[in-house]
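Asks: how would this look folded up:
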Amino acid sequence: MKAPHKRRHLRPLSAAAIVSILTFTGFGATVTTASTAQASTVSVRALEIAASKQGSPYRWGATGPRLFDCSGLTLYSFKQVGRNLPRTAAQQYGYTRHISREARSAGDLVFFASKQGIYHVGMYAGNGKIWHAPKTGTVVRLDQIWTGDKVLYGRVD
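Replies: You can find the predicted model right below:
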């Protein structure tokens, strides 16, 4: 005779855990994550919004909902989840809580700098990749972080 089946009580999953599971199983291919469990729900939701804009054309100065420049994409994505960011990449860097490369998680902002200052921003998607609006003639897309030099990270609290 078989022992009776024990019923387990499962805890609800967080939004970050669901994104991780969907990504792992291939259902959430637009969002890749490294430490999604550590990301705030707001940042993960903003990342999902940025990813949903895949293929939207780049236009300098555009803030959505159909056209974007780099900081316009991050501004738009966070605005949709109730967070207001300043307009430019440099202003957004000044607004965020600066974090180390090791502390980055899905939804954090990734800034690229030169001697002249911050010139580009994207949203960290995990596995060394970002969602961003690169430049004129391109579209919103997921790319590998292409440099290790002058890459800075910021978290929207």
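Asks: C-alpha from now on. contacts and neighbour counts both.
Replies: OK.
Asks: so what's Lys79 closest to, chain neighbours aside?
Replies: Distances taken as Cα to Cα, 6 or more residues apart in numbering place Leu85 nearest to Lys79, at 7.4 Å, with adjacent residues excluded.
Asks: Second chain to compare with the first, below:
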Amino acid sequence: MRSLHTLALSSALVWWLAGCSTPPAPRAPTAPPPASRLTDEMAHDIAIHALGLVGTPYRYGGNTPDSGFDCSGLIGYVYRARVSVAPPRTVAQLSGWGQPVAGEQLRTGDLVVFGKGRAPHHAGIYVGEGRFVHAPSTGGTVRLDRLNAHYWSAQTVAFRRP
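Replies: You can find the predicted model right below:
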């Protein structure tokens, strides 16, 4: 009886160890980040310039620090000033500009576009560490927000790399 019990325990141990030695399932390869016309240095300059505009008043249709900014005007101003690239003027057009980027591949200077499908409603510039600069609304100013803030984390978001 004792040998039968020992045999059963030995069999269970071998089975358990065999399960532990099974190699892990292969991970899906991570896609390389999309190509960009901007160098890392240019993308960094975009983020720094956007941060320097925090506090500028919001103005619908605005596209200069003197007149104020709306969200797409802010993006256009920063890209033209830092890298001589003229992005599209509307959020709808910005939502198709450049290449899509996965959230884990974000880098400074990428665009953050909020809204669903063909109806995006807001955009900003990613500046790193889960933060973005944007011109939010009438009566407000250009500000720095977190993607994981309650309001923004509830929005549909897409990321674009020009």
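Asks: Residue in the second structure paired with the residue nearest to Lys79 of the first structure?
Replies: The equivalent of Leu85 of the first structure in the second structure is Pro87 (alignment by TM-score structural alignment).
Asks: looking at it, that match is touching Gly96, isn't it?
Replies: No. Between Pro87 of the second structure and Gly96 no contact is recorded; they are 10.6 Å apart, counting by Cα atoms under 8 Å.
Asks: Okay, helices next: where are they in the first structure?
Replies: In the first structure, helices defined by DSSP state H lie at 15-25, 41-52, 70-79, 89-95, listed in chain order.
Asks: any idea which of those is most buried?
Replies: For those, average neighbour numbers computed from mean count of other Cα atoms under 10 Å are highest in helix 70-79, which has a mean of 26.
Asks: Which other helices and strands does that helix contact?
Replies: For helix 70-79 of the first structure, the helices and strands in contact under the criterion 3 or more Cα pairs under 8 Å, 6 or more residues apart in numbering; DSSP states H and E are helix 41-52, helix 89-95, strand 117-126.
Asks: Could you find the counterpart of Arg107 of the second structure in the first structure?
Replies: Arg107 of the second structure maps onto Ser105 in the first structure, with residues paired by TM-score structural alignment.
Asks: just checking, that match touches Gly126?
Replies: Yes. In this structure, Ser105 of the first structure sits in contact with Gly126. The criterion is Cα under 8 Å, and the distance is 6.6 Å.
Asks: Name the residue in these two with the higher neighbour count.
Replies: For Ser105 of the first structure and Gly126, the more surrounded residue by other Cα atoms under 10 Å is Ser105, and the numbers stand at 26 against 20.
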